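**Q** return a 3D structure for these sequence lines:
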Amino acid sequence: MLKSTFQPALSAGIIKRCLTSSARIYQQSSKSQGIPKATEIEPETNRKVQQHLEFLKKYYTPELLQSIQISESLIDPRDVLELKKKGFRAKSKVAPGDALSDYSKTDPVWEEPIIYPNQGEGRTPYPKIPDIQGPDRTDLKLRFKDENTLKRKETAATSTRKIAEELAKLTGLDAGYIRGLYVRPIIMKRVSLKTSKGNIPNFFVLTVVGDRNGTIGLGIGKSRDGIRTAAVKAHWNAVKNLTPIPRYEERTILGDFEYKYHAVKLFMRSAPAGFGLRVNRNIFEICQAAGIKDLRGKVYKSRNPLLVCQGFVEALTKQRSIEDLAASRGKKIVDLRKVYYSH
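**A** Just a heads-up that it's a prediction; the model follows:
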């Protein structure tokens, strides 16, 4: 809102109104309040009003200039004059919400400049907006997306697409299918290669890949260049090792099994629908990738994550088929599948 400036002329009883753009509104209000008409206003005041209007036209559009005139018309000149008489400290930088307010604020907070979050740097005389909301809340830090982050995301998407295309040529699978696989790194650690010349740092990653529909693969990646390179190698090897596994009703294993892999002993039992996965945390990730929804079991003796994962995947691939189970029990396949065919 454009603030008007008033100067009382005590000798002639005339109120001069300089630097304003609403002379017509002032003339209308003067008729009702007994103030001299426009013909009695000094020519110097009219000339200054026109000068100021020409000055404002250089910086404001006609629509904005019209809004300034309307906003000035909503303020009674006598109220502004009374506010001016109270001095500079009586003025408020924020419009009062109460209609009966005298436009004065004594709280020092009102004297502080108003800072908006969308102000650009170097375009305002006010201090820079702090990055932290409060001095005691360092977790509320404002983070903005920069060009480097966007470039990194584009690079990651391009590398994933490139890996999928190369693996499609190698394995014969569809590139879109490879990109849509569920990928989960199970082990990510730094190791040391012990040599006569000292310890050589290395990185080890074990990744599981699956389509959540009965296909799963494990991959190991090692690299001295960093954990990212090792993760890419593990993903590559896991896709190459994709293997289908049999499932009962597409939710659990075909039957109970006990399997020994090196020092790991696995005892797994099938579970009814809605039972969930109540197993070792590493086996849980493998079941998620394979699409196994109901399973219960225990891991005895060694619980080395690498041996547990390799042993469980090997046990899944070596499950007895439903035909063998039917033959050993002396039943038909239809009975084991709980399917009834009507004639």
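
**Q** please count neighbours and contacts with C-alpha atoms only from this point.
**A** Fine.

**Q** can you give me how far the one helix or strand residue 160 maps to is from the chain middle?
**A** If you go by DSSP states H and E, residue 160 is part of helix 147-171. Relative to its parent chain, helix 147-171 has a centroid offset of 21 Å by CA atoms, centre = their mean, to the nearest Å.

**Q** same check, this time on stretch 164-180
**A** 30 Å.

**Q** now the end-to-end length of it.
**A** Chord length of stretch 164-180, first to last residue, is 10 Å (CA to CA, to the nearest Å).

**Q** can you list contacts of that stretch?
**A** 160-161, 211, 236, 239-240 (CA atoms under 8 Å, 6 or more residues apart in numbering).

**Q** can you rerun that using 10 Å?
**A** 158-163, 209-211, 236-237, 239-242 (CA atoms under 10 Å, 6 or more residues apart in numbering).

**Q** with stretch 260-278 instead?
**A** 248-249, 251-259, 279, 283-285, 287-288, 292-305, 307-308, 310-312, 314-315.

**Q** rewinding a little: in whatever helix or strand comes next after the helix holding residue 160, what counts as buried?
**A** Next along the chain after helix 147-171, taking DSSP H and E as the criterion, comes helix 175-179. Using 16 or more other CA atoms under 10 Å as the test for burial, helix 175-179 gives 175, 178.

**Q** helices and strands around the very next helix or strand once past helix 175-179, which ones?
**A** Sequence order places strand 182-195 as the next helix or strand after helix 175-179, per DSSP H and E. In terms of contacts (3 or more CA pairs under 10 Å, 6 or more residues apart in numbering; DSSP states H and E), strand 182-195 is packed against strand 198-210, strand 215-223, helix 227-240, helix 281-290, helix 305-317.

**Q** give me that answer again for 8 Å
**A** Under the contact criterion of 3 or more CA pairs under 8 Å, 6 or more residues apart in numbering; DSSP states H and E, strand 182-195 touches strand 198-210, helix 227-240, helix 281-290.

**Q** one more sequence to fold, the one below, so I can look at both together:
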Amino acid sequence: MFRAGLTRTGVVLQGQRFFSCGKIALQAQKPSPAKKAIKAQEHLNFLLKFYTPELLQSIRIAEALVSPEEYLGMRKKGPKAVSRVAPTDENTDFSYTDPQWDEPILYPNQADGHTPYARIPQIRAPDRSDLQLTFTADSAKKGRQTNSREDRDKFFLQLHQLTGMEERYMRGLYVRPIVMKRVSCQTSKGKIPNFYALTVVGDQNGMIGLGEGKSRDGMRVSLRKAHWNAIKSLQPIPRYEKRTIIGDVDYKYHAVKLFLKSAPAGFGLRVNPNIFEVCQAAGIKDLRGKVYKLRNPMNVVKGFVEALTKQTSLEDLAAGRGKKLVDLRKVYYSA
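**A** Presented below is the predicted three-dimensional model:
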């Protein structure tokens, strides 16, 4: 432990620790300003191989704005570190892609012409001078376009002008997409990809609507169309005690056979998963049912909604049987 040895500062005297970290040793380990300048110049010469002088100047300006203490602090904190630089626009919705700023996402099943796979999107890089920027200098000043909220407001405003329903009511509707799929339309020019969506909406209090949407511009556009058509087709359905259907229903829709029965309070929904979503939107809480033969989700949902709307109301049942409405409801009030 105590012996004579060689260090960067010279010979260690007898009795001094071998791994010394004294003031003289620490001063010897610090690089001189001349060495720092040489190392920085070597780094710049290395970057010049990949970047143009204009880009290199912007990199130097960006590095000068970041303090070493802040950089080391974020490195120590790991992936949970948060930068002090605030976003330029607090109202930006980054869940939506901006075609002007974001690169397009192309999947292998989206064929480009007669090729089996689409082209790989090329991004401008320092070694690719032939590519052009997708935005101009003027568009960079405007910032990222965030029209998602404005589009939603315009969507409900147009529906309000068309149907007369309140915007607040339409915003609070229960919306659930049932079917989302990609289909191909065979034409003389080949197979053209298309997107289909089936959506159910309801206020969970006896109003329900079903809408379909088709588009070649992507699934988001087809869902928007389906939502629009579903709100337009909202209609009331008769319910018993605001929780179940009236009596038993034996209904056939194309190749789908539906057998539905009313259930007592607290029974729950013991039905097909697609029928379950429709019941959630319509406000039906107790129901039992079976689906026979074809179980295609699209036909099952369409058949169930059609069966609900074609139910016989309690008033019509009472008039047909020659009884009073309270006799069918089995609810009597004392004087």
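
**Q** buried members of the contacts of stretch 260-278 of the first structure into ChimeraX, please.
**A** Burial among these is assessed by 16+ other CA under 10 Å; the matching ChimeraX selection reads:
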select :251,252,253,254,255,257,259,279,283,284,285,287,288,292,293,294,295,296,297,299,303,305,307,308,310,311,312,315
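
**Q** still on that earlier bit, quick one, the helix holding residue 160 of the first structure and helix 227-240 angle?
**A** Helix 147-171 of the first structure runs at 30 degrees relative to helix 227-240, counting by axes from the mean of the first three to the mean of the last three CA atoms, to 10 degrees.

**Q** coming back round to it: which of the helices and strands packed on strand 182-195 of the first structure sits closest to residue 27 of the first structure?
**A** Residue 27 of the first structure lies closest, by CA to CA, to one member of those: helix 227-240, at 76.9 Å.

**Q** next, the mean deviation of that closest one compared to the second structure.
**A** The superposed helix 227-240 of the first structure is, by mean CA distance after the TM-score superposition for the first structure, a mean 0.6 Å from where its aligned residues fall in the second structure.

**Q** mind giving me the packing neighbours of that helix?
**A** Against helix 227-240 of the first structure (3+ CA pairs under 8 Å, 6+ apart) you get helix 147-171, strand 182-195, strand 198-210, strand 215-223.

**Q** deepest in the core, which of these is it.
**A** Highest mean neighbour count of these: strand 215-223, a mean of 22 (counted as mean count of other CA atoms under 10 Å).

**Q** quick one: the strands in the stretch 1-150 of the first structure?
**A** 5-9, 14-18, 132-134, 137-141 (DSSP state E, counting those that start in this stretch).

**Q** now for these, which one comes closest to residue 32 of the first structure?
**A** Smallest distance to residue 32 of the first structure across those (CA to CA): 15.1 Å, for strand 14-18.

**Q** now the closest one and strand 5-9, what's the angle there?
**A** Using the same axes, to 10 degrees: strand 14-18 of the first structure against strand 5-9 is 160 degrees.

**Q** give me the range in the second structure that strand 14-18 of the first structure lines up against.
**A** Using TM-score structural alignment, none of the residues of the second structure align to strand 14-18 of the first structure.

**Q** over to stretch 160-173 of the first structure?
**A** Mapped onto the second structure using TM-score structural alignment, stretch 160-173 of the first structure covers residues 152-165.

**Q** ok, now stretch 190-202 of the first structure?
**A** Under TM-score structural alignment, the match for stretch 190-202 of the first structure in the second structure covers residues 182-194.

**Q** how about stretch 303-317 of the first structure?
**A** On the second structure, the counterpart of stretch 303-317 of the first structure by TM-score structural alignment is residues 295-309.

**Q** list of residues touching that stretch?
**A** With CA under 8 Å, 6+ apart as the criterion, stretch 295-309 of the second structure contacts 178-179, 198, 210, 236-238, 245, 249, 251-254, 256, 258, 274-275, 278, 291, 294.

**Q** circling back: include distance to residue 9 of the first structure when you put the helices and strands packed on strand 182-195 of the first structure into a markdown table, please.
**A** Shown next, in a markdown table, are these (distance: least, CA to CA, whole Å):
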| stretch | distance to residue 9 of the first structure |
| --- | --- |
| strand 198-210 | 87 |
| helix 227-240 | 81 |
| helix 281-290 | 87 |
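
**Q** go through the ones you listed and name the closest to residue 46 of the first structure.
**A** Of all these, helix 227-240 comes closest under CA to CA, at 75.3 Å.

**Q** what is the helix or strand just after that closest one packed up against?
**A** Sequence order places strand 243-244 as the next helix or strand after helix 227-240 of the first structure, per DSSP H and E. Applying 3+ CA pairs under 8 Å, 6+ apart, we find strand 243-244 of the first structure packed against strand 215-223.

**Q** just give me how far the strand it packs on sits from the chain centre.
**A** On CA atoms, centre = their mean, the centre of strand 215-223 of the first structure falls 30 Å from that of its chain.

**Q** what about it, how far off from the second structure?
**A** Looks like 0.4 Å for strand 215-223 of the first structure (mean CA distance after the TM-score superposition for the first structure).

**Q** which part of the second structure matches that strand?
**A** With TM-score structural alignment applied, strand 215-223 of the first structure matches the range 207-215 in the second structure.

**Q** what's in contact with the matching stretch?
**A** Residues contacting stretch 207-215 of the second structure (CA under 8 Å, 6+ apart): 194-202, 221-237, 281-282, 302, 305.

**Q** what's the answer for stretch 219-234 of the second structure, then?
**A** 159, 163, 170, 175, 177, 180, 195-202, 207-215.

**Q** ok, now with 7 Å
**A** Outside stretch 219-234 of the second structure, the residues that touch it by CA atoms under 7 Å, 6 or more residues apart in numbering are 163, 195-201, 207-215.

**Q** may I see the buried residues of it?
**A** Applying 16+ other CA under 10 Å to stretch 219-234 of the second structure flags 219, 221-232, 234 as buried.

**Q** burial measure for residue 70 of the first structure, as a count.
**A** When neighbours are counted by other CA atoms under 10 Å, residue 70 of the first structure registers 15.

**Q** any chance of the strands of the stretch 1-150 of the first structure in JSON lines, with mean neighbour count too?
**A** Formatted as JSON lines, these follow (neighbours: other CA atoms under 10 Å):
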{"stretch": "strand 5-9", "mean neighbour count": "13"}
{"stretch": "strand 14-18", "mean neighbour count": "17"}
{"stretch": "strand 132-134", "mean neighbour count": "13"}
{"stretch": "strand 137-141", "mean neighbour count": "11"}
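
**Q** of all those strands, which one comes closest to residue 57 of the first structure?
**A** strand 14-18 (16.7 Å).

**Q** rewinding a little: want to try TSV for the helices and strands packed on helix 227-240 of the first structure, with distance to residue 69 of the first structure as columns?
**A** TSV is the format used below for those (distance: least, CA to CA, whole Å):
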stretch	distance to residue 69 of the first structure
helix 147-171	44
strand 182-195	64
strand 198-210	69
strand 215-223	72
